[in-house]
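In: Can you look at this prediction? I've put the sequence above it.
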Amino acid sequence: MTDMDLQSSNYESHAVESGTLYIVPTPIGNLGDISQRAIDVLANVDWVAAEDTRHSKRLFDHLGLRVRSLSLHQHNESQRSELLCNHLRNGQSVALVSDAGTPLISDPGYVLVQHCREQGVPVTALPGPCAAITALSASGLPTDKFQFVGFLPVKQQALNEAVKALAAAPLTSVCYESPRRVTATLNALAEHCAKGQQIVLAKELTKAFESYVSGDAETILTWFEEDERRLKGEFVLMIAPAPDTDQAISPEALALLQALGGLLPPKKAAAVVAQHYGLKKNSLYKLLITDN
């Protein structure tokens, strides 16, 4: 950034424009992480649309702000989006906040932003806290390429399919998980990840008891079993890219696969070798049927 860019970005008092929707990130834990620009916008807009007005009021009280707010959550987003678009078209300004972090990132707001774009209403997004990016940057996993998949499915079959895809992805995968579901997700990861494929769990980000736990899925499950209180809070799970399958198959594993391939059905032979050497059954099966 040039000196001119820096000078132009420091505009006076971060003025709020009429008829504009502002997407305002809020702290994910440490209240000191809110930016001065975010405070200025919240203090000057006509309306604040909050995921939970009672939750957001605690932040506003901490900042000494008196705001006019209304709720916007997954159950009323369509109706409230129409109302807010009317306010915006009439020249009023609106700030959108979620309970924590950046709105729309696994939080409500997509419908409102879509409506605004369709109707030509200006939308301005402020940079700020995001649990996925915060966790990834300190995880020690590759960050040159990654995918964010939000919350994983609840139903077991859908969860298994989602986890299987994450375990095979050639890039770092980031997802959110709740205390109620985190052990089920880790058990699914234990079943589908390759031997030694690293997983990093982050919790209590930016708070006093911030924690990062690294290892395979069994390691993290053991960490939870050691103290059930660790299951409290919200979690970010990160899965390392899938290992290079060609390099991971040793000559011994390949020889056993070929030998069993002449005695057993391909899927059974692949399953036996996968379990014995900690490899991916699907990759071994594909290798076996290709060779045949």
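Out: Structure's in. What do you need?
In: contacts and neighbour counts: CA atoms only from here.
Out: Fine.
In: Pretty sure Gly91 sits in a helix.
Out: No - Gly91 is assigned coil when assessed by DSSP: H, G, I helix; E, B strand; the rest coil, not a helix.
In: Against Ala184, how distant is it?
Out: 48 Å (C-alpha to C-alpha, to the nearest Å).
In: Lys203 now?
Out: 17 Å.
In: Of these two, which one has the most company?
Out: Set side by side, Lys203 and Ala184 show unequal neighbour counts under other C-alpha atoms under 10 Å, the larger going to Lys203 at 21 against 16.
In: In this model Gly233 seems to touch the more buried one, though I could be wrong.
Out: Yes - in this structure, Lys203 sits in contact with Gly233. The criterion is C-alpha atoms under 8 Å, and the distance is 6.8 Å.
In: A further structure is provided below for comparison with the first:
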Amino acid sequence: MYIVPTPIGNLLDITYRAINILKKVDYIITENIKHTSILLKKFSIVNVLLSLNICNEHKKTKKYVNMLQSGSNIALVSKAGTPVVNDPGYLLIKESYYQKIRIVPLPGACAAITALSASGFKTHQFCYEGFLPNKHTACEKKLFSLYNETRTIILYESPKRLIKTMKLIKKIMGENRKVTIFKEITKKWENIQHGTVKKVLSTIKNEVAWKKGEITLVINGSNPIKPNIISKKAFKIFHILEKIMQKSTAIKITAKICGFNKNILYNTIIKKNIT
């Protein structure tokens, strides 16, 4: 089975080897038949397309493994980019290894890696987190868990949630944390914004264009500094204040009284709530 990356926007980004494989295999398994058909038509490729998506992955995996065991050569593609990276196919590959079927990965397009290379942040160590949780509380906890992450962080995000997510990053990681946001990377309407969270948020929040398209968000890693130790006295003051006012206001007042940075105090309190 061949794992074949396809373009994430510009169809000319496909490799000669990928085209050759897609022409020669017996079947092409794809996340989106309609989308892949456009790619095949562009390069005059005629082949049989089979479906594999999040809805039928468990059901179809055994069928496709049987086809591979019978001697068929199959190419696995996603809607765009490198298969399995935030897309279906993991179960098929796992089962194929179990059945001793040869797996042949091809290099090619991947939005996360393409964005990382142009982020302006360190690339020798990074972590890929995919999409953040949909629910606000879970999203907040996830971002807090990444607060002290020293590696460059790569996320995918929906354009509908982008502004909300950026505001959460500002709240939890601070307005001076640097980010690079990529909209429709490699496509005609590609747009890249780089700078502090405050600056980038100010640029995109009123731009209608940022409400559409595919978004890749790269966050600069945290500087490894010694954490401020919050005293028991500070927590005591905070707990008294939060009974008579909003938590955010209580944090600001406590931080001012005790001489702490309000973001550090906020993150410490959130962590205690998590654990």
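Out: On my side now, so go ahead. If you're wondering where the values come from, they're calculated on a predicted model, not measured in any experiment.
In: Return the residue of the second structure aligned against Gly140 of the first structure.
Out: Under the alignment (TM-score structural alignment), Gly140 of the first structure pairs with Gly120 of the second structure.
In: Which residue is the nearest non-sequential neighbour of that match?
Out: Excluding the flanking residues, the one nearest Gly120 of the second structure by C-alpha to C-alpha, 6 or more residues apart in numbering is Thr180, at 7.8 Å.
In: Contact partners for Ser222 of the second structure?
Out: For Ser222 of the second structure, the residues meeting the contact criterion (C-alpha atoms under 8 Å, 6 or more residues apart in numbering) are Tyr147, Asn148, Glu149, Thr150, Arg151.
In: Take these and, keeping just the buried ones, write it as a PyMOL select command.
Out: Here is the PyMOL command that selects the buried residues among the contacts of Ser222 of the second structure (16 or more other C-alpha atoms under 10 Å):
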select buried, resi 147+149+150+151
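In: Looking at the contacts of Ser222 of the second structure, which one is closest to Ile253 of the second structure?
Out: Closest approach between the contacts of Ser222 of the second structure and Ile253 of the second structure, by C-alpha to C-alpha: Tyr147, at 22.4 Å.
In: Alignment lookup: that closest one to the first structure.
Out: Counting by TM-score structural alignment, Tyr147 of the second structure corresponds to Ala167 in the first structure.
In: Work out for me the element that match sits within.
Out: helix 156-168 (DSSP states H and E).
In: quick one: contacts of that helix?
Out: Around helix 156-168 of the first structure, the neighbours that count as contacts under C-alpha under 8 Å, 6+ apart are 152-153, 173, 185, 188-189, 192-194, 239-242.
In: again, only this time at 10 Å
Out: Helix 156-168 of the first structure is contacted from outside by 147, 149, 152-154, 169, 172-175, 184-194, 197-199, 238-245, 280, 282-283, using C-alpha atoms under 10 Å, 6 or more residues apart in numbering.
In: Any buried residues in it, and which?
Out: Applying 16+ other C-alpha under 10 Å to helix 156-168 of the first structure flags Leu159, Asn160, Ala162, Val163, Lys164, Leu166, Ala167, Ala168 as buried.
In: about what we covered before: so which of the contacts of helix 156-168 of the first structure sit within strands?
Out: Here DSSP state E is the test, and the contacts of helix 156-168 of the first structure give Gln147, Val149, Thr172, Ser173, Val174, Cys175, Ile199, Met238, Ile239 as lying in strands.
In: any idea which of those residues is closest to Ala100 of the first structure?
Out: Distance from Ala100 of the first structure was checked for each of those by C-alpha to C-alpha. The minimum falls on Cys175, at 15.9 Å.
In: which non-adjacent residue is nearest the closest one?
Out: Spatial nearest neighbour of Cys175 of the first structure, chain neighbours left out: Gly150 (4.8 Å); criterion: C-alpha to C-alpha, 6+ apart.
In: how about the one you found, what's its partner in the second structure?
Out: Mapped onto the second structure by TM-score structural alignment, Gly150 of the first structure lines up with Gly130.
In: mind checking how far that match is from Asn148 of the second structure?
Out: As for Gly130 of the second structure, its distance to Asn148 of the second structure is 18 Å (criterion: C-alpha to C-alpha).
In: from memory Arg54 of the first structure sits against Ser71, does it?
Out: Yes - proximity of Arg54 of the first structure to Ser71 meets the contact threshold set by C-alpha atoms under 10 Å, at 9.2 Å.
In: Between those two, point out the one with more neighbours.
Out: When Arg54 of the first structure is set against Ser71 and neighbours are counted by other C-alpha under 10 Å, the residue ahead is Ser71, at 19 against 14.
In: and the closest residue to that one other than its chain neighbours, what does it touch?
Out: The spatially closest residue to Ser71 of the first structure, leaving aside those adjacent along the chain, is Ala50, at 5.0 Å (C-alpha to C-alpha, 6+ apart). Contacts of Ala50 of the first structure were listed using C-alpha under 10 Å, 6+ apart, and they are 56-57, 69-73, 95-99, 103, 108-109.
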